[in-house]
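Participant: okay, predicted coordinates and the sequence, questions at the end:
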Amino acid sequence: MTDSQETPTADEGEPRQHRAIKSFVMRAGRMTEGQQRGLDQGKPLFVLPLTDAPADFDQVFGRSAPRTLEIGFGMGHSLLEMAAASPELDFIGVEVHRPGVGALLNGVLTQGLKNLRVYDCDAIEVLKQCVADNSLDRLLLFFPDPWHKARHHKRRIVQPAFAELVRSKLKVGGVLHMATDWEPYAEYMLEVMSVAPGYRNQAADGGCVPRPAERPVTKFERRGERLGHGVWDLKFEKVD
């Protein structure tokens, strides 16, 4: 989910310019009719612009309510299910994959949801520029790219700097909830978060938490369970 490639300038003698690490790698994909409808009709209504100042989400949603932000919602099935099941909560999804954004928006239109908004740009930029400090009740990061090879670990979104950025955006008592189906990545995330200042692991044993009921089971997860794959959930609460 991160991209840390660098590109040189056109002239050989000049300093190299570096791309900032991003929370994603752009993927191409074909659009279905429903996904295109979601983009065409839903984007003007539900997609928020990247701004230089924090958004006023009370104004965006027309109310003040507990607020959850999900990074990388994929095709949007889980986010739609959570938003539909909890109309008293507000949800913000961040995803750059156009078919996924279209699918989510199509679902929002079909179900008539009012409590969900979307950013279709880099999640790190959204957090830094659009989300006020101490404003989120939850931040969700479900099944991020684990970047299996050791030389690619620097591309993982879960890094000490990410933990600090998320902590600055969560309210005291707010929760960073992560899930992965790759145990080495769960161990890595646990290692990063266990030394991140200002957090408390909600697992009694200091490891992973039991599967939370509020996280929907995806088709991908059901397939993994049939194949004997595990899923590991981690919850870290902001304490100061």
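Facilitator: That came through, no problem.
Participant: only C-alpha atoms for contact and neighbour calcs from this point on.
Facilitator: OK.
Participant: and the helix or strand containing Lys128, how far from the chain's centre?
Facilitator: Taking DSSP states H and E as the definition, Lys128 sits inside helix 123-130. Relative to its parent chain, helix 123-130 has a centroid offset of 11 Å by CA atoms, centre = their mean, to the nearest Å.
Participant: so which elements touch it?
Facilitator: In this structure, helix 123-130 packs against helix 160-169, with contacts taken as 3 or more CA pairs under 8 Å, 6 or more residues apart in numbering; DSSP states H and E.
Participant: angle of the helix it packs on against helix 123-130?
Facilitator: Counting by axes from the mean of the first three to the mean of the last three CA atoms, to 10 degrees, helix 160-169 lies at 40 degrees to helix 123-130.
Participant: other SSEs contacting the helix or strand just after helix 160-169?
Facilitator: Sequence order places strand 170-180 as the next helix or strand after helix 160-169, per DSSP H and E. If contacts are counted by 3+ CA pairs under 8 Å, 6+ apart, strand 170-180 sits against strand 136-142, strand 232-238.
Participant: find the nearest non-adjacent residue to the spatially most central residue of the chain, please.
Facilitator: Nearest to the mean C-alpha position of the chain, by CA atoms, centre = their mean, lies Ile71 at 0.9 Å. Among residues not flanking Ile71 along the chain, Val94 sits closest, at 5.0 Å (CA to CA, 6 or more residues apart in numbering).
Participant: okay, pairing it with this:
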Amino acid sequence: MTDILDSAENVVPRMRTIKSFVMRAGRVTEGQQRGLEVGWPGYGLELADGLRDFDQVFGRSAPRTFEIGFGMGHSTLEMAAAAPEQDFIGVEVHKPGVGALLNGALHQELSNLRVYSCDALDVLRQCVPDAGLDRVLLFFPDPWHKSRHHKRRIVQPAFAELVRQKLKVGGVLHMATDWEPYAEHMLEVMSAAPGYRNLAEDGRFVPRPDERPVTKFERRGERLGHGVWDLKFARLD
């Protein structure tokens, strides 16, 4: 295990200054607190446990999706409920969102979902085996609008390499953003990243895939004329 972790650290030395989240305060509701207290023992996973055998965690071998930053968890719940034959690992640092997802999972009695509450990049480095994922999802990450903050964006060359290392050959990184400059940044980074193929027919963006749920935020944006850009890149080798 040590060799695997050392290899991951060596591949992505610049990732240490970039986080997959932005800290913000939030009030935890009664339902979210129930999720944290009752749901965590069954659904929660700990970063400190290190490299995991997810076949053992889920009790089966199945297609596996890793979602970075699931927010309040609505899309994650919808995807997991719609695809019981697949397993989902969601990572989110904000407690209200974690509690909401856990509470929803309890209500729906889902068995194909597990949750980390920490930095998703640390989970990828320390807990996910190489070539262990079929999909990695990054939906609506913070775009860091100001030019001086662009270095804080999660989508960077080192991120692309880390994700490629964790995807199976043929596995897909699926990203979505409602900020066009960030979409262009994502496209530029991923197009230059070795070992990937853009799944868009025109080499740019794919139509919104049916498997990505449409959020209330996205519907409101559509009514206001805002666009959403989806990108899919598959691991080649």
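Facilitator: Noted; the coordinates are in hand. Since we're looking at a predicted model, the values are computed, not measured.
Participant: on that earlier part again, contacting residues for the corresponding residue of the second structure for the residue nearest to the centre of the first structure?
Facilitator: Using TM-score structural alignment, the partner of Ile71 of the first structure in the second structure is Ile68. Counting by CA atoms under 8 Å, 6 or more residues apart in numbering, Ile68 of the second structure makes contact with Ser20, Gly90, Val91, Glu92, Ala120, Val136, Leu137, Leu138, Phe139.
Participant: about what we covered before: now tabulate the helices and strands packed on strand 170-180 of the first structure in TSV and tack on distance to Pro99 of the first structure.
Facilitator: Output for those, formatted as TSV (distance: least, CA to CA, whole Å):
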stretch	distance to Pro99 of the first structure
strand 136-142	18
strand 232-238	26
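Participant: could I get those as a markdown table with distance to Lys169 of the first structure and mean neighbour count?
Facilitator: A markdown table is the format used below for those (distance: least, CA to CA, whole Å; neighbours: other CA atoms under 10 Å):
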| stretch | distance to Lys169 of the first structure | mean neighbour count |
| --- | --- | --- |
| strand 136-142 | 6 | 22 |
| strand 232-238 | 10 | 23 |
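Participant: is it correct that Asp142 of the second structure is in contact with Arg152?
Facilitator: No. Applying CA atoms under 8 Å as the test, Asp142 of the second structure and Arg152 come out as separate, 9.1 Å apart.
Participant: what about the helices in the first structure?
Facilitator: Using DSSP state H, the helices of the first structure run over residues 33-37, 43-46, 57-61, 77-85, 98-111, 123-130, 160-169, 183-194, 219-226.
Participant: let me have those helices in JSON lines, adding distance to Leu234 of the first structure as columns.
Facilitator: Shown next, in JSON lines, are the helices of the first structure (distance: least, CA to CA, whole Å):
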{"stretch": "helix 33-37", "distance to Leu234 of the first structure": "32"}
{"stretch": "helix 43-46", "distance to Leu234 of the first structure": "30"}
{"stretch": "helix 57-61", "distance to Leu234 of the first structure": "27"}
{"stretch": "helix 77-85", "distance to Leu234 of the first structure": "17"}
{"stretch": "helix 98-111", "distance to Leu234 of the first structure": "25"}
{"stretch": "helix 123-130", "distance to Leu234 of the first structure": "20"}
{"stretch": "helix 160-169", "distance to Leu234 of the first structure": "13"}
{"stretch": "helix 183-194", "distance to Leu234 of the first structure": "7"}
{"stretch": "helix 219-226", "distance to Leu234 of the first structure": "16"}
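Participant: tell me the counterpart of Phe88 of the second structure in the first structure.
Facilitator: The alignment partner of Phe88 of the second structure in the first structure, by TM-score structural alignment, is Phe91.
Participant: wait, that match sits on Ala65?
Facilitator: No. Applying CA under 8 Å, one finds Phe91 of the first structure not in contact with Ala65, separated by 9.7 Å.
Participant: that's all I had, so thanks and see you.
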